[in-house]
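Colleague: Kindly return the folded structure for what I paste below:
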Amino acid sequence: MKVPPDLAATLAAAVSEGSLEGAARALHVSQPAVTQRIQALEKTVGQVLLVRSRPVRATAAGEAVIRYARQVEHLERDLGEALGVETQPRPSVAIAVNGDSLATWFLEPLAVLADELGVTFQLHREDEGRTADLLSDGTVAAAVTTRSAPVPGCTVTRLGDMRYGAFASQAFAAQWFPDGVSAPALSSAPVVDVDEDDALQTRFLRAHDVDPHQPPRHRIPGSSEMVRAIELGMGWAVLPPALGAQAAGLVELGGPIVTVPLHWQQWRVRSALLDRIAAEVAAAASTALGR
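Modeller: I've put the predicted structure just below:
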C-alpha cells in the first residue's frame, strides 16, 4: 500500500483547520476537492480516517496518516535544502512542552534557532505526563515529556530532572506554617493546583504522610496565574526554584525537593532541522536541569 503524500496532507489540513471548508481555504482548493481527496485516501487504506463531527477529528488510523504527512513535510524540507531548492519560506515546527519548562528554560534555545534559521514554532503547552500523547497522534514533531519509553516511531533523549520546592507568600507562611512545614499544618493549609492532573502538590503531601484529599485545594489553570494566586496568599504550591525566586514576596517552605525526570522525544526521521532543535534543547536543559 502506498499513501499519496498530497492526500495525507489534505487529511492533516482538515484536522488542523477543524473542517473541510477550512482545509479547502488552507490548501487553496475547493471543498469538493478536499472531500474527494479524503474519500480517495480512505479507499486506499481501506479504513475510515476522519470523523465528520464539528470540529472534524481523526480516527486512530487517521492519526497515523497525519503523523506520516507531517513527517513527509520535514523530509521534503530537508531535501529541498540539500538540493538548494526553497520549499517553504519559513519552516515551522510543532512542539509539546510542559508549562514549567516553558516558563523557565525552554524558550532560550528556541529563540536562538528562530534567529539563526528563521524557523517558527507552534508550541502546545500540556502537562509533562501528557505531552507524549500529542507526539503519538501526530499533532507535534517533538515533545518534552516524563515518558522514558519511546513513543512508537520516535527517539528519546534524557534531558535531566526538573526540581521543585514548596512556596508560599510570607503572610501565608506566617499564618499557616508558623512553626515550619508539618503534617498537621499541611492537612489544613489551602493548596493551589494548575488542574486535576497536577500531581506535584500531591507528591509533596504524601511525602509528609498527609492525605492529599484532606486540605482544601484551589484549581488555577496556567503557570503564571498559579504563581499569581500564591503571591496573593490563596495557598501554597510546588514550583521550580527559579520561578519561585522571580515571584514577588514568595518564600520557600522547606521540606523534600520534588524531582520530575524529563525526556526529549522526536520523530525517528532523518531531519537536520529536528536534530538541530534537539541539540539546542539538550544543551539548554543540561545547563538548567543538570543530568
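Colleague: When you work out contacts or count neighbours from here on, use the C-alpha atoms and nothing else.
Modeller: Noted.
Colleague: Now do the strands in this protein.
Modeller: Ranges of strands in the chain, per DSSP state E, are 50-51, 57-58, 92-97, 120-125, 142-145, 154-169, 191-193, 217-219, 237-239, 250-252, 258-267.
Colleague: Out of these, which gets nearest to Ala185?
Modeller: Within the strands of the chain, the stretch nearest Ala185 is strand 191-193; the backing value is 11.5 Å (C-alpha to C-alpha).
Colleague: Leaving aside the residues adjacent along the chain, what's closest to Glu17?
Modeller: Distances taken as C-alpha to C-alpha, 6 or more residues apart in numbering put Ala23 closest to Glu17, at 5.8 Å, once the chain neighbours are dropped.
Colleague: Would you check that Glu231 makes contact with Leu250?
Modeller: Yes - taking contacts as C-alpha atoms under 8 Å, Glu231 lies within contact range of Leu250: 6.5 Å.
Colleague: Next, show the common contact partners of those two.
Modeller: Counting by C-alpha atoms under 8 Å, 6 or more residues apart in numbering, the common neighbours of Glu231 and Leu250 are 168-169.
Colleague: Tell me how far Leu239 lies from Tyr164.
Modeller: Distance of Leu239 to Tyr164, given as C-alpha to C-alpha, to the nearest Å: 5 Å.
Colleague: actually Gln265, not the one I typed
Modeller: According to C-alpha to C-alpha, Gln265 and Tyr164 sit 22 Å apart.
Colleague: For those two, indicate the residue with more neighbours.
Modeller: Using other C-alpha atoms under 10 Å as the criterion, Gln265 and Tyr164 rank with Gln265 on top: 30 against 23.
Colleague: close enough to count as contact, the more buried one and Ala149?
Modeller: No - if you go by C-alpha under 8 Å, Gln265 and Ala149 don't touch, sitting 9.3 Å apart.
Colleague: To compare against the first, here's the next sequence to fold:
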Amino acid sequence: MNLDQVRALAAIVETGSFELAARRLHLTPSAVSQRVKALETSTGQVVVRRGSPCTLTEAGAVLVRFARQVELLEAESHELLGVTRASPAVLSVAVNADSLDTWLHPVLEAAVAWDDTRLSLTIHDEDHSLSLLRNGDVVAAITSETDTVPGCRQVPLGAIRYVPVVSPELAGRFTVGGAVDWVNLPVLRYDTRDDLQERYLAARGLSSALSPTTVPSAPGLRAAALAGLGWILVPESSVAGELADRRLVALSDETVDVALYWHAWKVPSPRLRRLTEAVARAAAAGLRPAPALGHPVLSAPSQPVPRAARGM
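Modeller: Sure, this is the predicted structure:
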C-alpha cells in the first residue's frame, strides 16, 4: 500500500471531490483518480463512493484512519529528530456539547501551554460520535457508546448527572395536585439525535404529545428553559444557581446518569497521551462515578433539589 495513494483518498473525503482534492495536493484530477484506482486494485476493494460529496466505504475508512495515524506519528518523529515543523500538529476530537459546557474546561486551559499542538473540537452527540473515530475524522472521542473500535483504546471517564428542569411559570401551568402533565408539557431538545427526554418519559411509560423545540446549543437550551419554552434534561452542575434561586425548578427527584467514555487511537503518540491524561484529570474532578452499564440510569439526586410541585 502506497501512503501517497491513501493521502489522496483522505484529501477526497476531506474536500468532497476529486477536483478539490487535486487542488489541495497540487495534482491533476486524473492523477488523483489514478492513485485511488491503484489503491483499489492493491486492496481489491472499493474505497470511495463517487458522489457529491464523495464518501468512504468501510474499507476506505480503515485506510484513511491509518493515513492520519501515520501523519500524527510523523509529527512525533520530527520532534524526536529535532526537525522543526512548519505548524503545530492538529488533534481532532469529538466532544458532546454538555461536556464542553461543563467539566471539560480544564482541558482547554491545559492546551494553552501546548505549543506543539492545536486542538480541533467537533461537537457531536455522545451516542453517535464513534462513527467519526471509525472513519478517521478524529483521533479521539468522548462518547456514551461502549462499543470497541479496532485500533483504539477505551477509558471510562465517569457520568454526567442530568436533572429535568423547567421555568416556575411553566411548571405551575402543567402541575396539578402535585402531578406533572408530562404528556402535554412542552419539551426542548438539542437536535434531532437528542432523545434523552424521550427515553426519560419512556421509562415512566409516557410519551410527549408535542413536537419538541430544537435549540442546538447547551447555553441556548438553558436560556430557552428560563424563558419558559419547555422542559429539558440538563447537567445538574450547569443549573445549580438557577435551581437555588428558583429561576428554574426540577420536575422530579429522579435524575439520569449518563456514563461517558474516552475512545482514542492506540498509537505511541506523546501528544495524544498528554491529551488523554488531561481529559482523565478533568473527568476525575468534574464527573460523578460511572454507574453500572446501562443508559440512561434513573437515580436519586445527590442532594434535594427544588421540585416544581413544592411550594405550589
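Colleague: And the longest helix along structure 1 against structure 2, how far off on average?
Modeller: When structure 1 is scanned for its longest helix (criterion: DSSP state H), the result is helix 60-83. Following the fit onto structure 2, the mean deviation recorded for helix 60-83 of structure 1 is 1.0 Å by mean C-alpha distance after the TM-score superposition for structure 1.
Colleague: Now do that helix: distance to the chain's middle.
Modeller: Here helix 60-83 of structure 1 is found 20 Å from its chain centre; the criterion is C-alpha atoms, centre = their mean, to the nearest Å.
Colleague: most packed of the strands of structure 1?
Modeller: strand 142-145 (a mean of 29; mean count of other C-alpha atoms under 10 Å).
Colleague: one step back: pull the contacting residues for the residue nearest to Glu17 of structure 1.
Modeller: 10, 13-17, 31, 34 are the contacts of Ala23 of structure 1 under C-alpha under 8 Å, 6+ apart.
Colleague: Name the member of those residues with the most neighbours.
Modeller: The residue in these with the most neighbours, by other C-alpha under 10 Å, is Ala14 (26 neighbours).
Colleague: Kindly provide the distance from that one to Val65 of structure 1.
Modeller: Counting by C-alpha to C-alpha, the gap from Ala14 of structure 1 to Val65 of structure 1 is 12 Å.
Colleague: same deal with Leu102 of structure 1?
Modeller: Leu102 of structure 1 sits 29 Å away from Val65 of structure 1, going by C-alpha to C-alpha.
Colleague: So which of those two has more stuff around it?
Modeller: Per other C-alpha under 10 Å, whichever of Leu102 of structure 1 and Val65 has more neighbours is Val65, with 25 against 16.
Colleague: Spatially nearest residue to that one (excluding sequence neighbours)?
Modeller: Using C-alpha to C-alpha, 6+ apart, the closest residue to Val65 of structure 1 is Ala8 (6.1 Å).
Colleague: Also Pro156 of structure 2?
Modeller: Spatial nearest neighbour of Pro156 of structure 2, excluding adjacent residues (C-alpha to C-alpha, 6+ apart): Tyr261 at 4.5 Å.
Colleague: List the contacts of the counterpart of that neighbour in structure 1.
Modeller: Under the alignment (TM-score structural alignment), Tyr261 of structure 2 pairs with His263 of structure 1. Listed by C-alpha under 8 Å, 6+ apart, the contact partners of His263 of structure 1 are 144-148, 156-160.
Colleague: and what of Val13 of structure 2?
Modeller: Contacts of Val13 of structure 2 by C-alpha under 8 Å, 6+ apart are 53-56.
Colleague: what do you get for Val260 of structure 1?
Modeller: Counting by C-alpha under 8 Å, 6+ apart, Val260 of structure 1 makes contact with 146, 161-163.
Colleague: Which of the residues you listed are retained in structure 2?
Modeller: Retained in structure 2 by both residues aligned by TM-score structural alignment, their matches' C-alpha atoms under 8 Å are the following of the contacts of Val260 of structure 1: 146, 161-163.
Colleague: Need the nearest residue in space to Ser16 of structure 1, chain neighbours excluded.
Modeller: Using C-alpha to C-alpha, 6+ apart, the nearest residue to Ser16 of structure 1 is Ala23, at 7.9 Å.
Colleague: hmm, back to that, tell me the one among the contacts of Val260 of structure 1 nearest to Phe106 of structure 1.
Modeller: Met162 (11.9 Å).
Colleague: Can you find the partner of the closest one in structure 2?
Modeller: Under the alignment (TM-score structural alignment), Met162 of structure 1 pairs with Ile160 in structure 2.
Colleague: how near is the residue of structure 1 positioned farthest from its centre to Leu186 of structure 1?
Modeller: Going by C-alpha atoms, centre = their mean, the residue of structure 1 most distant from its centre is Asp179, 38.3 Å out. Separation of Asp179 of structure 1 from Leu186 of structure 1 (C-alpha to C-alpha): 12 Å.
Colleague: swap in Arg130 of structure 1?
Modeller: From Arg130 of structure 1 over to Leu186 of structure 1 (counting by C-alpha to C-alpha), the distance is 28 Å.
Colleague: Out of the two, name the residue with the larger neighbour count.
Modeller: Neighbour count, other C-alpha under 10 Å: between Arg130 of structure 1 and Leu186, Leu186 has more, with 23 against 19.
Colleague: which residues does the aligned partner of the more buried one in structure 2 contact?
Modeller: Using TM-score structural alignment as the criterion, Leu186 of structure 1 maps onto Trp182 of structure 2. Neighbour list for Trp182 of structure 2: 174, 201, 206-208 [criterion: C-alpha under 8 Å, 6+ apart].
Colleague: ditto for Ala96 of structure 1
Modeller: If you count contacts by C-alpha under 8 Å, 6+ apart, Ala96 of structure 1 has them with 123-126, 131-132, 134-135, 140, 142-144.
Colleague: With Asp181 of structure 2 instead?
Modeller: By C-alpha under 8 Å, 6+ apart, the contact list for Asp181 of structure 2 reads 174-175.
Colleague: Same question for Gln246 of structure 1.
Modeller: Applying C-alpha under 8 Å, 6+ apart, no residues contact Gln246 of structure 1.
Colleague: what about the helices in the stretch 101-250 of structure 1?
Modeller: 107-117, 131-136, 170-176, 183-188, 200-207, 223-231, 241-246 (DSSP state H, counting those that start in this stretch).
Colleague: how about a markdown table for those, with distance to Leu274 of structure 1 added?
Modeller: Below are those laid out as a markdown table (distance: least, C-alpha to C-alpha, whole Å):
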| stretch | distance to Leu274 of structure 1 |
| --- | --- |
| helix 107-117 | 11 |
| helix 131-136 | 14 |
| helix 170-176 | 44 |
| helix 183-188 | 44 |
| helix 200-207 | 30 |
| helix 223-231 | 27 |
| helix 241-246 | 28 |
